[in-house]
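A.B. asks: Model the structure of this input:
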Amino acid sequence: MQLVRSKAGFFLVLLVVTMLVCGCRSNDYQVLQSKESSAEGSNVEAGSKDDPASVTDSEAQADSSCQDVSATDVDICESVVVVYVCGAVNNSGVYELSSGSRIADAVEAAGGFSDEADREYLNLAMTVSDGMKIQIPTVDETRQLKESDDKADSTGTSANEDSGDHFVVTSEGEAVDTNKTVSNESDNKADSGNSLVNINTATKEELCSLSGIGESRADAIITYREQNGPFSCIEDIMKVSGIKDKVFEQIKDRITV
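C.D. replies: Model prediction:
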């Protein structure tokens, strides 16, 4: 009986030792496997950082993004013009307008015409440019200009037909006559001084392109043609009221019949 108990105790001890040994080996294997997995992950991450191709691709994407942003900024700058609107408007000030805007758009941005504004003096369809000053005249201002022009016509002196040009000035300080159809090809030729103006066929706009000829004198020339027929020579233009020797000297090299 005692022998049986001894054998049972021996097997029990052996079983416990076996279980302990197997358990330790399993834990060691799991720890070793975990360490190997971590090492592989670290190697992959390090390889990704050290890979020149990966770094190059990232830099290229960043450069592309920067270039896209810069190009967008340039497009925005080129699509906007800044103008100064003053005079007979409700809210004088500096305004940003989209490229290709007209004087009418500038007036609208400035709150519209004031009550005393002469709404028909300027060519509202003229395209504005960056840095342009646009002064809307009052009715009194344009009336005074017309009276000055009429007085010059009656005395035969040279009228300052450009006296109203200061209402629109470019960023370079150059006055713009908005009463001329600047987009018209024939007007552009007359303005350039490379072509002659036929006083028998010229329109009012073409006549106004001549130095010393304002709207009143242009109307007088056209009226004279209608009543007396065409001019025989350029000197005949001095038969028109308000055009005398001084004015003729200014335009004789620019006119023909």
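A.B. asks: For the rest of this, base every contact and every neighbour count on C-alpha atoms.
C.D. replies: Fine.
A.B. asks: Quick one: name whatever helix or strand follows the biggest strand by length in the chain.
C.D. replies: When the chain is parsed with DSSP state E, its longest strand is strand 80-87. Next helix or strand after strand 80-87 toward the C-terminus (DSSP states H and E): strand 93-98.
A.B. asks: Now the second one, please; I'll put the structures next to each other:
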Amino acid sequence: MTVQPKFTVDDQEFAGKRVLVTGGTKGTGEAIVHRLAVAGATVATTARSAAGTLSSKLFVQADVSTLEGAMTVAAAAIDGLGGIDIIVHSVGGSKSPGGGFAALSDQIWQDEFSLNLLAAVRLDRLLIPQMVERGSGSIVHVSSIQRRLPLHESTIAYAAAKAALSTYSKALSKELGPKGIRVNAVAPGWIHTTASEAMVKRLAAHAGSDEETARQGIMDALGGIPIGRPAWPQEVAELIAFLVSDRAAAIHGAEYVIDGGTIPTV
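C.D. replies: The predicted structure follows:
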């Protein structure tokens, strides 16, 4: 792996902006929280695990894959910050076992959709009305290249949920654009996070192999990464920071892929 990248940041770019980032205690979500906070934003974040060391002003411990959790987070964000200007739906992931479609129970399907699709749908429904009242706001849904390039061995349900999230994001942009709210999606490929390494461990355990073999199996299933490495969370955060900024004021209803060239088609 290459060393983690460093970027020059305008520490006032998001001054006065109130942000909610879901899944902000680890991996890409944590990098997004930090990137927006150092650029002057007041950031709230949520996750199921305790906060630890975070750059956010407000942390809400909740499970946003449930309606109750989403309601708790939305209420805390509005009460604690007085409203939200930017929403980044970073929460997501998969706990599916290896073994293909037959290994996925109804409960696994429900869990994957609740986390990777319905968490965003519910929070949007709770938070967008106050954006509409102001006539401004920006939303980013973090999807995945697996919506176009699913890994059949382990992440069918996750990929299907992310495909639904991308479609939902596009439909939402059509409705909200005329009301002054921009909606975009970001589709990462393989990102170097603790979650991606946990998936490697699960696949290795299921196959009775070592982690390097499992990691190579993922690379083979993806068809390789032309730049020769997964992306760093900080690189994804940099793209999202651009998309929610005034620099991207004309970018709306789009999905940006950040995968090192993994997807082989136009």
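A.B. asks: TM value for the aligned chains?
C.D. replies: The TM-score (TM-score structural alignment, normalised by the length of structure 1) is 0.25; 115 aligned residues with a C-alpha RMSD of 6.5 Å.
A.B. asks: Just want to check the distance between Thr18 of structure 1 and Arg25 of structure 1.
C.D. replies: Noted for Thr18 of structure 1: a distance of 11 Å to Arg25 of structure 1, by C-alpha to C-alpha, to the nearest Å.
A.B. asks: before we move on, the earlier item: list the helices and strands the longest strand of structure 1 packs on?
C.D. replies: Packing partners of strand 80-87 of structure 1 (3 or more C-alpha pairs under 8 Å, 6 or more residues apart in numbering; DSSP states H and E): strand 93-98, helix 103-109, strand 133-136.
A.B. asks: Out of the ones you listed, which one sits most buried?
C.D. replies: strand 133-136 (a mean of 23; mean count of other C-alpha atoms under 10 Å).
A.B. asks: Can you add distance to Val82 of structure 1 and give the helices and strands packed on strand 80-87 of structure 1 back as TSV?
C.D. replies: Formatted as TSV, those follow (distance: least, C-alpha to C-alpha, whole Å):
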stretch	distance to Val82 of structure 1
strand 93-98	5
helix 103-109	10
strand 133-136	9
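A.B. asks: Flag every buried residue along the helix or strand containing Ala160 of structure 2.
C.D. replies: Using DSSP H and E, Ala160 of structure 2 sits within helix 156-176. For helix 156-176 of structure 2, a neighbour-count test (16 or more other C-alpha atoms under 10 Å) marks 156-166, 169-170, 172-173, 176 as buried.
A.B. asks: Next secondary structure after the one helix or strand Ala74 of structure 2 maps to?
C.D. replies: Here Ala74 of structure 2, judged by DSSP H and E, is contained in helix 67-81. Counting by DSSP H and E, the next helix or strand C-terminal to helix 67-81 of structure 2 is strand 86-89.
A.B. asks: other SSEs contacting that next one?
C.D. replies: Identification of packing neighbours for strand 86-89 of structure 2 by 3+ C-alpha pairs under 8 Å, 6+ apart yields strand 18-22, strand 137-142.
A.B. asks: any idea which helix or strand comes after that strand?
C.D. replies: helix 106-113.
A.B. asks: Measure how that following helix sits relative to helix 156-176, angle-wise.
C.D. replies: With axes from the mean of the first three to the mean of the last three C-alpha atoms, to 10 degrees as the basis, helix 106-113 of structure 2 and helix 156-176 are set at 40 degrees to each other.
A.B. asks: Check which helices and strands the following helix or strand past helix 106-113 of structure 2 sits against.
C.D. replies: For helix 106-113 of structure 2, the following helix or strand on the C-terminal side (DSSP H and E) is helix 119-134. Judged by 3+ C-alpha pairs under 8 Å, 6+ apart, the packing partners of helix 119-134 of structure 2 are helix 67-81.
A.B. asks: quick check: angle from the helix it packs on to helix 119-134?
C.D. replies: Orientation check (the same axes, to 10 degrees): helix 67-81 of structure 2 against helix 119-134 gives 40 degrees.
A.B. asks: quick one: buried residues of helix 67-81 of structure 2?
C.D. replies: Residues Gly69, Ala70, Met71, Thr72, Val73, Ala74, Ala76, Ala77, Ile78, Leu81 are the ones in helix 67-81 of structure 2 that count as buried (16+ other C-alpha under 10 Å).
A.B. asks: How about stretch 202-215 of structure 2?
C.D. replies: Neighbour counts over stretch 202-215 of structure 2 (16+ other C-alpha under 10 Å) mark Arg202, Leu203, Ala204, Glu211, Ala214, Arg215 as buried.
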